[in-house]
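K.L.:
Structure for the following, please:
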Amino acid sequence: MLRFTFDSHFQRRLIDSLYAEAMILAEASRGYFDGIGREERDALGPVQRVSFSCESVKVTTRLMHVLTWLLTQRAVDAGELHWTEARLPARRLARSPESDMRQVGQLPSRALRLTQASIDLHGRVERLDVMADSALRTMSPVRLLQARLSRAF
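P.N.:
From the prediction side, this is the model:
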């Protein structure tokens, strides 16, 4: 999908690197929110406990959106999915759930760091998704037609 912007070797390395980062962040988040984070949450006031729980869901949601997008890119790279199919709305990167940074700032430091890391990762992947659109717009009409025809047959 990004093949019009990057050479395929660079694209593969970039996607693999982001995938590894997302998996590490997902594991760290799971470990925290299911482990010591529960103890830290229980020590918070009622409003902060709700905020903590909401942020844990938002972090997980962001990471699942990122991982889904990256797996789609891997499928394109492996030839399992045509790049034009990867641009369909259902396969695009889903929006990141919004976080109120004032509330997030009142959470334990590790919850804050995980939330910020998930927002940052989603933002970087979102920029790649937008870049792919830019590459698609710069394609000639003939290439777009060829892509549609190759997908049809």
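
K.L.:
Only C-alpha atoms from now on, for both contacts and neighbour counts.
P.N.:
Fine.

K.L.:
what's the distance between G105 and Q48?
P.N.:
With distances taken as CA to CA, to the nearest Å, G105 is found 10 Å from Q48.

K.L.:
the more surrounded of the two?
P.N.:
Under the criterion of other CA atoms under 10 Å, the comparison of G105 against Q48 puts Q48 first, with 18 against 13.

K.L.:
so what's the more buried one up against?
P.N.:
R41, Q103, Q106, L107 (CA atoms under 8 Å, 6 or more residues apart in numbering).

K.L.:
Tell me how many other residues surround M131.
P.N.:
Residue crowding around M131 was assessed by other CA under 10 Å; the count is 16.

K.L.:
An error on my part: the question was meant for H82.
P.N.:
Here the neighbour count serves as a burial measure; for H82 (other CA under 10 Å) it reads 19.

K.L.:
and what of G79?
P.N.:
A count of nearby residues for G79, using other CA under 10 Å, gives 10.

K.L.:
tell me the SS of it?
P.N.:
Following DSSP: H, G, I helix; E, B strand; the rest coil, the label given to G79 is coil.

K.L.:
okay, which residue is most central for the protein?
P.N.:
V66 (1.8 Å; CA atoms, centre = their mean).

K.L.:
Not counting sequence-adjacent ones, nearest residue to that one?
P.N.:
If the residues on either side of it in the chain are set aside, V66 comes closest to H122, at 6.1 Å by CA to CA, 6 or more residues apart in numbering.

K.L.:
this one next, for a side-by-side:
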Amino acid sequence: MTKQLSNIHPAIIESLYQQALALAEEVRSAFGGDDISPPPAPPSIAGNSTEDIPALARFIVARQATHSTAVLMHILAWTLNQRAFLEGTLNKAELRRHCRLPQPVLSADDLEERALLPDSLRDLVERIHAFHARILRLDRQAKRPAPVPERVQHEPPVSVGALQAIS
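P.N.:
You can find the predicted model right below:
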């Protein structure tokens, strides 16, 4: 039985894990086949020979597939570490040390390459990055200390003697 030791409810972690697995399967299906039509040649290589265009198109698809897979593996590792923490396998210090989601690094080339992908692949890559951004926000929110209610912040401390006098 899992106990809630985190600011993130176990059902949310499990849902995120299942979503990440589903996206990983989509990536495997979408990028894994030979039936992927390569993206059109970018305008910047219009002067190159036509023999270079298919190789560049394959490179763009492979690079986006690799990048998307890496992002998903980080997400899966994060969800698995969260599950281990909730089950008591990892303590807070271990969770802080091992459960870090890297910030997305997008260059202008990445955005240009995405624009050249076939619509279905571009949609998948964008959904993966939106999912990653959502988990980053959730992770940041979970790491914030819980706010102390206003009335508790300003109440004077109660002494042990006062508590004993009440009982």
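
K.L.:
How alike are these chains, TM-score-wise?
P.N.:
These two chains, once laid on top of each other, score a TM-score of 0.74 by TM-score structural alignment, normalised by the length of the first structure; 131 aligned residues with a CA RMSD of 2.5 Å.

K.L.:
could I get the contacts of Q48 of the first structure as a markdown table with secondary structure, neighbour count and distance to G31 of the first structure?
P.N.:
Formatted as a markdown table, those follow (DSSP: H, G, I helix; E, B strand; the rest coil; neighbours: other CA atoms under 10 Å; distance: CA to CA, whole Å):
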| residue | secondary structure | neighbour count | distance to G31 of the first structure |
| --- | --- | --- | --- |
| R41 | helix | 20 | 14 |
| Q103 | helix | 14 | 22 |
| Q106 | coil | 14 | 20 |
| L107 | coil | 21 | 17 |
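
K.L.:
which of these also appear as contacts in the second structure?
P.N.:
Under the criterion both residues aligned by TM-score structural alignment, their matches' CA atoms under 8 Å, the contacts of Q48 of the first structure that remain in contact after alignment to the second structure are R41.

K.L.:
Can you pick out the most distant pair from the contacts of Q48 of the first structure?
P.N.:
With distance counted by CA to CA, no two of the contacts of Q48 of the first structure lie farther apart than R41 and Q103, which are 13.4 Å apart.

K.L.:
And the corresponding residue of the second structure for the residue nearest to the centre of the first structure, how far from D123 of the second structure?
P.N.:
For V66 of the first structure, the aligned residue in the second structure is I75 (criterion: TM-score structural alignment). Distance of I75 of the second structure to D123 of the second structure, computed by CA to CA: 18 Å.

K.L.:
Same check on A62 of the second structure?
P.N.:
When distances are taken as CA to CA, A62 of the second structure and D123 of the second structure turn out to be 16 Å apart.

K.L.:
swap in R83 of the second structure?
P.N.:
Taken as CA to CA, the spacing of R83 of the second structure relative to D123 of the second structure amounts to 29 Å.

K.L.:
Neighbour count for those two, which is higher?
P.N.:
Taking other CA under 10 Å, R83 of the second structure and D123 do not tie; R83 has more neighbours (18 against 12).

K.L.:
Spatially, which residue comes closest to the more buried one, not counting chain neighbours?
P.N.:
Nearest one to R83 of the second structure, counting by CA to CA, 6+ apart, is I13 at 6.9 Å.

K.L.:
Check which helix or strand the one you found maps to.
P.N.:
Assigning secondary structure by DSSP states H and E places I13 of the second structure in helix 10-32.
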